[in-house]
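> how would this look folded up:
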Amino acid sequence: MSHHGYKIKMLRRLKELGGRLEHVEAELGAEHSKDWEELAVEREGEEVLESLGAAGQAEIARILAALKRMTDGEYGYCVECGAEIAAERLNVLPETPLCHACASRHEAHRA
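Below is the predicted model of the structure:
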């Protein structure tokens, strides 16, 4: 898939997430000026919606960062080691900033 193909895939996903996040904000009775951390403090009893919101927010941040790397001509290369990210990996996770080896190292540290 070309960079253009990945871009379309990411933009579609952003649109899906945007809709979902608006729905979550509506469910929480959120005002758009409030950030998610403030909401989490105020709405502790609604963990399910909060986690969906936080996960969606994190995914949006990753997609926006990937689109910026595309604009900067750095897309498709690991931000950690500089190696080219395999096309198979980008097909599944077009927003990923890490090659498989670096991602595996991060997972091992978290476990």
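
> C-alpha from now on. contacts and neighbour counts both.
Fine.

> Off-centre distance for the strand or helix carrying Leu52?
Counting by DSSP states H and E, the element that carries Leu52 is helix 47-71. Centre-to-centre, helix 47-71 and its host chain are 3 Å apart (Cα atoms, centre = their mean, to the nearest Å).

> and this one, so I can compare the two:
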Amino acid sequence: MTDIDKRRKQLLDRLAELDDRLTRIEDELDDAPNPDWEDSAVESEGDEVLEQLGTSGQDEQRAIEAALKRIEAGTYGECVKCGAEISEERLDALPHTPFCRECAKAV
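Predicted coordinates:
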């Protein structure tokens, strides 16, 4: 398996994990509210956390989808800002990153 195939699989696997997690979050948020006021207040706080996790997951989904498009375009691993090569270490840590280390600092 070439490195780009390995990266594609890694990104697709993470995308599947996120889809599953976001589905569970959505199901949890769709549950009927508790009629007990105190329990409902606690659930409401929990719902806010779930909504934030959902938003974060959606942001990561978009970043992964963009990375997959860069793979298809043949530009994966190139910084979208300066065109420099993104280090393997950085891609290991953040496989969907569009920026090299230097440009990421400036964002």
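
> picking up where we left off before, list the buried residues for the helix holding Leu52 of structure 1?
Buried residues in helix 47-71 of structure 1, counted by 16 or more other Cα atoms under 10 Å: 49-50, 53, 56-57, 59-60, 62-67, 69-70.

> Need the residues that contact that helix.
The contact list for helix 47-71 of structure 1 (Cα atoms under 8 Å, 6 or more residues apart in numbering) reads 3, 7, 10, 14, 17, 20-21, 24-25, 27-28, 36, 40, 75, 94-97.

> let's see it at 7 Å
The contact list for helix 47-71 of structure 1 (Cα atoms under 7 Å, 6 or more residues apart in numbering) reads Met10, Leu14, Leu17, Leu21, Val24, Ala40, Tyr75, Glu95, Pro97.

> Just the buried residues out of those residues, in PyMOL syntax.
PyMOL command restricting these to the buried ones, with burial defined by 16+ other Cα under 10 Å:
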select buried, resi 10+14+17+21+24+40+75+95+97
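
> export the contacts of helix 47-71 of structure 1 to TSV and tack on secondary structure?
Listed next are these as TSV, based on DSSP: H, G, I helix; E, B strand; the rest coil:
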residue	secondary structure
Met10	helix
Leu14	helix
Leu17	helix
Leu21	helix
Val24	helix
Ala40	helix
Tyr75	coil
Glu95	coil
Pro97	coil
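
> how about TSV for the contacts of helix 47-71 of structure 1, with distance to Arg110 of structure 1 added?
Compiled in TSV, these are given as follows (distance: Cα to Cα, whole Å):
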residue	distance to Arg110 of structure 1
Met10	26
Leu14	27
Leu17	26
Leu21	27
Val24	28
Ala40	24
Tyr75	25
Glu95	20
Pro97	17
